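K.L.:
Structure for this input, please:
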Amino acid sequence: MELDVTGADTGPVTVRRCLPAGSEQRAAELYWDAFGRKLGPALNPPGKAVPFIAAHLNADRAVCALLDGQLVGLAGYQHDGRALTGGSSCAVLRAYGHLRGLHRLLLLSLFERHPAPGQLAIDGIAVDPLVRGRGIGTLLIEEAAAVAAEQNCREIRLDVIDTNPRARALYERRGFRAVRTKRTPYLRGILGFGAVTTMHRSIGTKE
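P.N.:
From the prediction side, this is the model:
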């Protein structure tokens, strides 16, 4: 499924499913640009983190935005036990070493989310800064919603941190509602945020 939206000064943005072959590095760069501050304590330095992410992506767990054939945005989702970003504990230890890898595994475990039956979880939306403000995030959300509907999910879930009010405002405009907030002020100094709000949207509800 594809959807075109024409910008004022560039060509159409095309939304499609799955990462295009050969775009893993670009996808990892976008993901790191969006979430590097949060993931940094677990995966830094960037020169190691980006290749690690690129090597452990599940291409079929993404919806993507392309501009002139170049990946400019993506939304990863988790369903049936698989998410866009992967990498086993053994892979982390191989990449970072056993001594330095153990505390990284502990930090990564803080980000684990397990959707309930009937849920599709969006676990990351990343858009190139140069094309933000063109509605690409909205297109990615709606394509993920279409995937959820086809998989007979009853709702979409996502989590937003307290330091990203712009993202939360977008989600609220697209029909998401907050269902709970987990406050972890003791992690603010380590991860840069002190609360995570879980939001749900029923399938078929847009605004």
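K.L.:
When you work out contacts or count neighbours from here on, use the C-alpha atoms and nothing else.
P.N.:
OK.
K.L.:
what's in contact with stretch 30-50?
P.N.:
25, 28-29, 72-73, 103-105, 107-108, 124-128, 190-193 (C-alpha atoms under 8 Å, 6 or more residues apart in numbering).
K.L.:
Quick check: end-to-end length of stretch 55-69?
P.N.:
22 Å (C-alpha to C-alpha, to the nearest Å).
K.L.:
this one as well, want them side by side:
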Amino acid sequence: MRIELRRGLPSGQRRLAAELYWQAFGGKLDRVMGPEPRALDFLERVMRADHAIAALDGEGRLQGLAGFKTPAGGFAGGTFADMRAVYGVWGGTWRALILRALQSEVDNDRFLLDGICVARDMRSQGIGSALLAEICDEARRRGYASVRLDVIDSNWRARALYERQGFVAIRSHGIGALRHVFGFKAAITMVRPAGR
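P.N.:
The predicted structure is shown next:
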């Protein structure tokens, strides 16, 4: 299948982008961002189209995406105001506080991947690898020498993909008591040169 990579999200496919993101990350975020309809509303509201690379099939339908973070913001960040708008004052406040503990800071030395996801029925067809290569190209265009990402300790499939693409684990950081909320114990930071 022919896949085209494009900077930004195609207009009219924000909901589909939110669904793909939730497919990939809903398992770890459900207890905090659920129920799913509200999580999708939140993601659709906060996704920054200018902080994404989209993988489109021959009909222009979104089949995967890779978000990134810059000093101007992240792909799927949002604010307290966004949380409150979707979840209400109390629901938005406690969710924002818990999620803030998980978020990666902007790395001024490395380009930061802010999530990658591929439609379930399109996995193992090279889309994830193509998105990672394009993220590295984007990093070079922006003047970064390397790319950084964080992967949870229990996501062996994603880690194997990153290792095949030249990413090397440089540290592991535990999330403490939040492991009971998110269902994983640690995040592994991985890095690779952008110009490989």
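K.L.:
Superposing both, give me the TM-score.
P.N.:
The TM-score (TM-score structural alignment, normalised by the length of structure 2) is 0.95; 195 aligned residues with a C-alpha RMSD of 1.2 Å.
K.L.:
Going by neighbour count, which of the contacts of stretch 30-50 of structure 1 are buried?
P.N.:
For the contacts of stretch 30-50 of structure 1, a burial check counting by 16 or more other C-alpha atoms under 10 Å picks out 25, 28-29, 72-73, 104-105, 107-108, 124-128, 191-193.
K.L.:
where's Arg95 of structure 2, which helix or strand?
P.N.:
Following DSSP states H and E, one finds Arg95 of structure 2 within helix 80-102.
K.L.:
What residues in structure 1 pair up with that helix?
P.N.:
Across structure 1, the stretch matching helix 80-102 of structure 2 (TM-score structural alignment) is residues 89-111.
K.L.:
Now do the buried residues in the matching stretch.
P.N.:
Buried-residue list, stretch 89-111 of structure 1, by 16+ other C-alpha under 10 Å: 92-93, 96, 101-102, 104-105, 107-108.
K.L.:
As a check, name the ranges of all strands in structure 1.
P.N.:
Along structure 1, counting by DSSP state E, strands occupy 3-6, 12-17, 62-67, 70-78, 119-127, 155-161, 177-183, 195-202.
K.L.:
In TSV, list these along with distance to Ile136 of structure 1.
P.N.:
Formatted as TSV, these follow (distance: least, C-alpha to C-alpha, whole Å):
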stretch	distance to Ile136 of structure 1
strand 3-6	9
strand 12-17	8
strand 62-67	7
strand 70-78	7
strand 119-127	7
strand 155-161	17
strand 177-183	20
strand 195-202	19
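K.L.:
Contacts only, for the nearest residue to Ser23 of structure 1 once chain neighbours are set aside.
P.N.:
Nearest non-adjacent residue to Ser23 of structure 1, counting by C-alpha to C-alpha, 6 or more residues apart in numbering: Leu71, 7.3 Å away. The contact partners of Leu71 of structure 1, taken as C-alpha under 8 Å, 6+ apart, are 23, 26-27, 64-65.
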